[in-house]
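1. With the input below, show me the fold.
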Amino acid sequence: MASLARWCFRHRRLVLLLWIVALIGLGGISQAAGNDYKDAFSLPGTDSQKAIDLLQRDFPAASGDSATIVLHSRTGAPLTDPALRGPATEMLDKLATLPHVSAVHSPFERGGETQISKSDGLTAFASVDFDQQGIDLPKDDIQTFVDTARSSDSSSLQVEATGQLVAVIEQQEQSYSELIGIVAAAVILFLAFGSLLAVTLPLITAIIALGVGSMLIILFSHVITIAEFSPILATLIGLGVGIDYALFIVNRHRIGLRAGKSPEEAAVTAVNTSGRAVLFAGITVCIALLGMFALGVSFLYGVAISAAVVVAMTMFAAVTLLPALLGFYGMRVLNRRDRRRLAEDGPEHASTSGFWWNWAKRIERRPQLFAVVSGVVILVIAVPFFSLRLGSSDLGNGDTSKTTKRGYDLLADGFGPGFNGPFSLVAEIRSPQDKATFDAVVRAARTTPGVASVSEPRESPKGQAEIATLYPTTSPQAEDTSKLLHRLRDDVVPQANQTNTGIYIGGITAIFEDFSSTLSDKLPLFIGVVVVLAFLLLVAVFRSLLIPLTASVMNLLAVGASFGIVVAVFQWGWGSSVFSVTGGPVEAFIPVILFAILFGLSMDYEVFLVSRMHEEWTARRDNQLAVSLGQAETGRVISAAGGIMTLVFASFILGDDRVIKLMGLGLASAIVIDAFIIRTVLVPSLMHVFGRANWWVPSWLDRILPRISVEAAEDIEEIRHTPLPADALPAAAIPIGGGHVHEVPGQAHHESDAPRAGEPTH
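-> As a prediction, this is how the structure comes out:
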């Protein structure tokens, strides 16, 4: 690391040029290629996937996606009035001629009377079938479809388009949220550094790395399937970790400058210490993200890869671009006051006085109390997590500025909320008996509680499949709708199907329910893989069993507490007016993505905190001193980093997309809990309680573990000769587990502190 940092510092013009060329070059290529983002669901073996496969094989006209055109009379006259029916029919005829539209089922055609509200006749809907799934349809064609329908909207006739297909083109960019997050980060950086020039270093590094990573994601979208929200999620993570990684290195660099080192030596030391911690922290984030592959759900592969690419770029920029920028800035990384003090008073070592040293000593004195109180607080916050209900929120959660939301509300008012998320009953017809069986299933479904209506079965052109549409009485996101689906599959269909005819229940609501069940079944394996891999990495880095175990438990607590807040707001509806959301289920894929990100980010702070403690332990062999000094010297920068990441994540709550709001709140709340409760209170308290056991590893395991060091040997030697604060010596002189104490100036040493079996030697 030292050689890399020195080379980048001395060849700073070349390094900066290479990054700029990469940014501009990839930007040009990605602009020419365009993106190919798409939300592709594939759930092999599920009922909904079998329904899709059967329709694609035997009923292609009904196998594509669908949308709904909602008509509403604004004058109070029924829609059958010629003055309203004429323009509506003309518009529907135009839709039938558009590309990829396979059929339009008008409420004004024969048999369409059921598509007009019976209560007042003021609302009607037309179902539009497409010849492909939404992910395969060009967005321009979807936009043309919506524009053609909406062009007939007038003062007398309201026309809206709704459905998941239409929602694809209504997703809004989060550019303002990103800008707000960057401004908030700049404010905290200025408070931390007191220098405008120093503020620009983490921002420039993070933004360039994020730019390169974003361009790579666009190019990757042509090779692998990447979901529509992946770039926003990658931006969310990239801004947070990119600024934080650069912050830790710049902070260590400034400490070196104030200690009298030259800009080059300070930069080399910063990258050789904090830079190593950045690499290990970033690797844990990537491990957690790529752990989503263990789920075997292809929809999440692109999400994992895109986020991991951005994190990798931020790591690479932190250890290459940042030392080059430090070479350009020189001593100006310090503010004028610090430079003047250095010139007048000479070098000064990092001070352990002030708030964080006093706080560390307070925890050292009463670790049991702080551990219990902080642990109880986190557990209380996590309580709502046990009520987590996975599913998919429906279009009723959107803003009224969207045609999908307005159409949803009109359908719910005119026909009931279940009309916004119908199920598809699909049967494989091989004989007259199969047809009779399917008719029996349809009749049984109509009498099932929770079913509003079931359409007459439609036969495929070759007569090898039939499809019927079932409308629940409850909305797509309602828990009763999920219960109805399971009742139909487990009881109603099997009881009516005495001939083992292939009958499946599909539709967008069923797809999301199957997606939720699939992820829930595989979630324990995913969590286990991520936790075990991160545990093994920390064991190798810190030569300890207890520290990685504690870190894993703490990270799980942080994730659980953040889920508790998410459930309270997005499921229970607490503070719904503040966050502009309505209560509903948590999207099925959110826990997976949040866990991967949060576990990785939590490990970031663990590595930064414990690596500093490990330096002190390796140099002085005193647990209390190592924990207190490590906490005191990292507390300020971890709190600043936590504040930056919290504000960056929280800024995404300001958008109008429910999924992005949910991820923003979940990530922001987790960082607050992790940075300001777990790393500043709970972890130090427990490490004081555990004592020397923190650093124990069996001798046989120590021999076979790879040698991965976060600290360099020269830095350990420098720490050994760094004077200790006066009030640290009495605490350090207390024997742990017996042993005579010999005090050496600037160092506390125990006879019993000689390396024991299983402890690393230096």
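2. make it CA atoms for all contacts and neighbour counts henceforth
-> Fine.
3. quick one: the helices in the stretch 251-400 of the chain?
-> 263-270, 276-290, 301-319, 321-329, 336-345, 355-365, 367-382 (DSSP state H, counting those that start in this stretch).
4. By residue count, which helix of the chain is the longest?
-> helix 508-542 (DSSP state H).
5. The helix or strand following it packs against which elements?
-> Next helix or strand after helix 508-542 toward the C-terminus (DSSP states H and E): helix 546-566. Packing partners of helix 546-566 (3 or more CA pairs under 8 Å, 6 or more residues apart in numbering; DSSP states H and E): helix 367-382, helix 508-542, helix 590-620, helix 658-673.
6. Check the offset of the helix or strand immediately after helix 546-566 in the chain from the chain's centre.
-> Next in sequence after helix 546-566, counting helices and strands by DSSP H and E, comes helix 576-579. Mean C-alpha position of helix 576-579 versus that of the full chain (CA atoms, centre = their mean, to the nearest Å) differs by 21 Å.
7. before we move on, what about stretch 158-166?
-> Distance, centroid of stretch 158-166 to centroid of chain: 28 Å (CA atoms, centre = their mean).
8. and what of stretch 716-735?
-> So, by CA atoms, centre = their mean, the centroid of stretch 716-735 is 42 Å from its chain's centroid.
9. got the helices and strands packed on helix 546-566 as CSV, with distance to Leu43 and mean neighbour count columns?
-> Compiled in CSV, the helices and strands packed on helix 546-566 are given as follows (distance: least, CA to CA, whole Å; neighbours: other CA atoms under 10 Å):
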stretch, distance to Leu43, mean neighbour count
helix 367-382, 31, 16
helix 508-542, 7, 20
helix 590-620, 16, 24
helix 658-673, 21, 24
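10. next up, for comparison:
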Amino acid sequence: MRDRCVWVVGHLAGRCARYRWPLLTAWAVLSLVAALYIRDSDATYTQQVAPPDSQASQAMDRVAAVSPDGRLPDLETVVLRARRGTLADPLPHGQMTALIAEVSKLPGVLLVAEPTGPLGPAVLGITPVSDDQRTAMIAVMMKGGALSPNRGAVRHLIETARAYDGPELQVEMSGPGTTMIQSGHVSTTPLIFAVLVGLILVGAALRSQPGIVVCLISGAAAALLAVAATAWLAHKTIMTPFAPIVTGMLAFGICLGGAVVVVYRMQSALLRGEHRVQAAVSVTASSGAAMAAGGLSLTIATLIIGGLGLSGFGGIAFAAATVGAITSLVMLTLLPALIAASGTRLLGWTDRHYLSTAGTGLGRRPGLRSWWATLVGHYPAPVALAAGILLLGLAAQISGVRLGGGDDGTEPTSMTTRRAYDLISDGFFPGMNGPILVAVDQTAGARGGGRTVPAADIAAAIKATPGVMVTGVSIDDAKHGIAVVRVLPAAGPRTRQASDLVRKLREDVLPAVLHGSVTTADVGGPTALFDDAAADFRAGLPMLLFIVLVSVAMATFLVVPSAALAAVLGACATLSVLASTGALRMLFQSNGPAQRLGVTVSPVEPYVLVPIIVAVFGLAPGMNLILLMRLGERSQAGPGHSPAASQPSIRNGARRSLIRSSRDGIRHGHADLGHIVLTMNMVMLIVFAAIAAQPPRALKMMGLGLAAGVAVEALLLRMAIIPAAAHLCRLRQVGTTPRNDQQITVGGVRLTVPTVPILVGFPLGWQGSRWRNPSPTRDSIPVPNSPRTPDQTGARASTGTANHRALYRYRSRIPRHRTSPASGRPESLPNSRR
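-> The predicted structure follows:
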């Protein structure tokens, strides 16, 4: 099955490389169409916090049914505080009056409730002026909805109100629209710095400007298509506001990482003297097949997750499924065309000059990566055990994660929403920032179905509950049979006390007061919404982890048919997802790290965990499978491989290295590709660190969660567990035993000596759909006849054309010792020499 897949990928890559210019033109047109669609799509993104069938969601639906336009109103709050004296003083009072007059004339403003007028207490539920007369709240009802506010109108409101902030009056803003705008504010300085550092790292790894351009083009094309697909899906299903960022970043990261690996391997193939078409086919048939398997696993897994309807994963799961398909398409079509069109321009000037004169390129010193690969090869069990224990320890941190909801009080003090939260908490009480809404349904009683309970009785029972500060009936619509009771708790919305109050109302207070009646009541509000989302997320997490384990294991088994290795990688992928979540507990639910990050200890929101899990899972399979396939490559050529692609080449001034066993093959593959994979992980870490450097807490949490997941994958899986597990499982493929083994007799003992051909010059080539002797055309090179194997170390020039000759060198490694049958100890062989 694997060989057939590789053959198909090689055949497709050969066609793409041969018809590269029409294909590149088609991709340019497709990218332009995607960019225009993104600009004109007018997609709407909505944050669905609670599951549709939860009690909090039903309460919000009933509140929306009796609200204007049938949706939750967007109620923004302007918080004023007199810096000196009180708000009744002439100067602060005059500024407050002027602010109210100007805000009421803004477009998009439906209603302004003055603090000293009758509308203020009716809208907010309490007197909107503090007892010390220094703090006041101005309720501004916008024309948009709370879940989809008019951002332009809200932004204009913020600018107008904040203009009155001065030495006499402090002005801050809060509300759904303000929070959404503030949480989406992105500083460009960290991102620009991250991009520059990333380009430097990629340039240091590839040492070629055209190579960097090829990688960026592949990533940009994938990101454009992914964001366009997300915008199209936003018209079909509910899509979170994080979806375009996550899908674009996921597509760009997957394709950039895969493209860097492919370009690096293309450079290595060119340095061995391969033709550009042959090299493009060989590297795509190996690394491209691995990326396609990773993209396929991502697509299948996320489609299953979206189909099962796991909480919070619906829209973003389908968007991630399109990312998997898009990245596979880019890696198998666009990238082969790009590297084939670039050819030797992917090499530096020195390498191109040496290649044109000597037929091969300069050798690359392995350095530190060779030392680490040798160390892992010598001690695979201890390395795997140490990395596995560390991975289990990080994943175990998820047991202490508190899921729930944050609020404006958890944001950095540099944000106006956090300062408004503090002013309201100090001037009134913390629970004013997170009211609880109880939606009372009396429609059954209106149809004559039995006894009903008035909303006033329900409010009186709730007011007698400990922990409740203020309770009142804000809406009582007899026509629709729905009433809304506003409950203002003493504790803030992110605290355990607020969650306990919601639980007590649902389980004790409301069932007692509604017993024997047909009236029903659902508890909603910010605290209830996040608590319901957290409960539903916990219920669906085991199924999610099972899908991740099975999909990664199946993709691994497709690349390397080893059940043990597939199980190891599936389990490690699941643990890495848990480790990224556990890292958030250590960073955001401990006082020391939270203070250093400038935020407050608080629960972790499920809607933030969803994109983290999707991105960590999506970025992992492709790079893991690329490394795994490279570790399994041996000296025997197979379908879709160039014969020289897995043969060791003679490095300039270096000793010839022979792959004598599967251990040597794994070690050489780890040393050759491990540093490239690690470089790409470092680039992603820098980008995620730039996201974590943004002011909003949600972006900090997302950036650090993604960085933790990538760090675990890079430092534990790809540097340690995967190569160590490969050594322990001894990756074996067809053609493990070299075909040119010699039977020789030394001192009366008959030995089998492996003889590995070392190719210098132009290799045999893969020509599209089958192996054949190509004709002398622009994209093919005449293939010489294969030489016979000599008895001992030597060289023989092959017969061929005068302009294209290949020189095969053979080296026999003869053992200097043998094991004595009598003593079992090694003894020297006569006339043996190295």
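11. related to what we said a few turns ago, quick one, which of the helices and strands packed on helix 546-566 of structure 1 is nearest to Met331 of structure 1?
-> helix 590-620 (24.8 Å; CA to CA).
12. Give me the angle between that closest one and helix 508-542.
-> Note on geometry: by axes from the mean of the first three to the mean of the last three CA atoms, to 10 degrees, helix 590-620 of structure 1 and helix 508-542 are set 10 degrees apart in direction.
13. Mind giving me the packing neighbours of helix 590-620 of structure 1?
-> Where contact means 3+ CA pairs under 8 Å, 6+ apart, helix 590-620 of structure 1 is packed against helix 276-290, helix 508-542, helix 546-566, helix 623-650, helix 658-673, helix 713-720, strand 747-750.
14. Which one of these lies nearest to Ala343 of structure 1?
-> That would be helix 713-720 among those, by CA to CA, at 22.7 Å.
15. Could you list every helix and strand that the helix or strand just after the closest one packs against?
-> Later in the chain than helix 713-720 of structure 1, the nearest helix or strand by DSSP H and E is helix 729-732. Helix 729-732 of structure 1 is packed against helix 623-650, strand 747-750, with contacts defined by 3+ CA pairs under 8 Å, 6+ apart.
16. Any chance of the helices of the stretch 251-400 of structure 1 in CSV with distance to Leu390 of structure 1 as columns?
-> Below are the helices of the stretch 251-400 of structure 1 laid out as CSV (distance: least, CA to CA, whole Å):
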stretch, distance to Leu390 of structure 1
helix 263-270, 44
helix 276-290, 20
helix 301-319, 19
helix 321-329, 42
helix 336-345, 53
helix 355-365, 39
helix 367-382, 17
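17. and the helices and strands packed on helix 546-566 of structure 1 as a markdown table, adding distance to Tyr176 of structure 1?
-> Below are these laid out as a markdown table (distance: least, CA to CA, whole Å):
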| stretch | distance to Tyr176 of structure 1 |
| --- | --- |
| helix 367-382 | 30 |
| helix 508-542 | 30 |
| helix 590-620 | 23 |
| helix 658-673 | 13 |
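18. Can you say which of these is nearest to Ala270 of structure 1?
-> Here helix 590-620 is closest among those (CA to CA), at 12.5 Å.
19. Could you give the separation of the closest one from the chain centroid?
-> On CA atoms, centre = their mean, the centre of helix 590-620 of structure 1 falls 18 Å from the chain's centre.
20. in the stretch 351-500 of structure 2, which spans are strands?
-> Assigned strands in the stretch 351-500 of structure 2, in chain order: 436-441, 468-477, 482-489 (criterion: DSSP state E, counting those that start in this stretch).
21. now do the stretch 151-300 of structure 2
-> 169-174.
22. For it, just list every one of the helices.
-> 151-162, 176-183, 188-206, 209-234, 243-271, 276-283, 289-308.
23. ok so, going back, put together CSV for the strands of the stretch 351-500 of structure 2, with mean neighbour count and distance to Thr46 of structure 2 on each row.
-> Shown next, in CSV, are these (neighbours: other CA atoms under 10 Å; distance: least, CA to CA, whole Å):
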stretch, mean neighbour count, distance to Thr46 of structure 2
strand 436-441, 26, 21
strand 468-477, 18, 26
strand 482-489, 25, 24
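24. could you dump those strands to CSV with distance to Pro380 of structure 2?
-> Shown next, in CSV, are the strands of the stretch 351-500 of structure 2 (distance: least, CA to CA, whole Å):
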stretch, distance to Pro380 of structure 2
strand 436-441, 56
strand 468-477, 60
strand 482-489, 57
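25. looking at these, which is closest to Asp422 of structure 2?
-> strand 482-489 (16.1 Å).
26. quick check: the closest one aligns to which part of structure 1?
-> The counterpart of strand 482-489 of structure 2 in structure 1, using TM-score structural alignment, spans residues 465-472.
27. what does the matching stretch contact?
-> 54-55, 58-59, 417-419, 421-429, 442, 450-460, 481, 484 (CA atoms under 8 Å, 6 or more residues apart in numbering).
28. okay, the helices of the stretch 151-300 of structure 2, which one's buried deepest?
-> Most buried of the helices of the stretch 151-300 of structure 2, by mean neighbour count (mean count of other CA atoms under 10 Å): helix 276-283, with a mean of 29.
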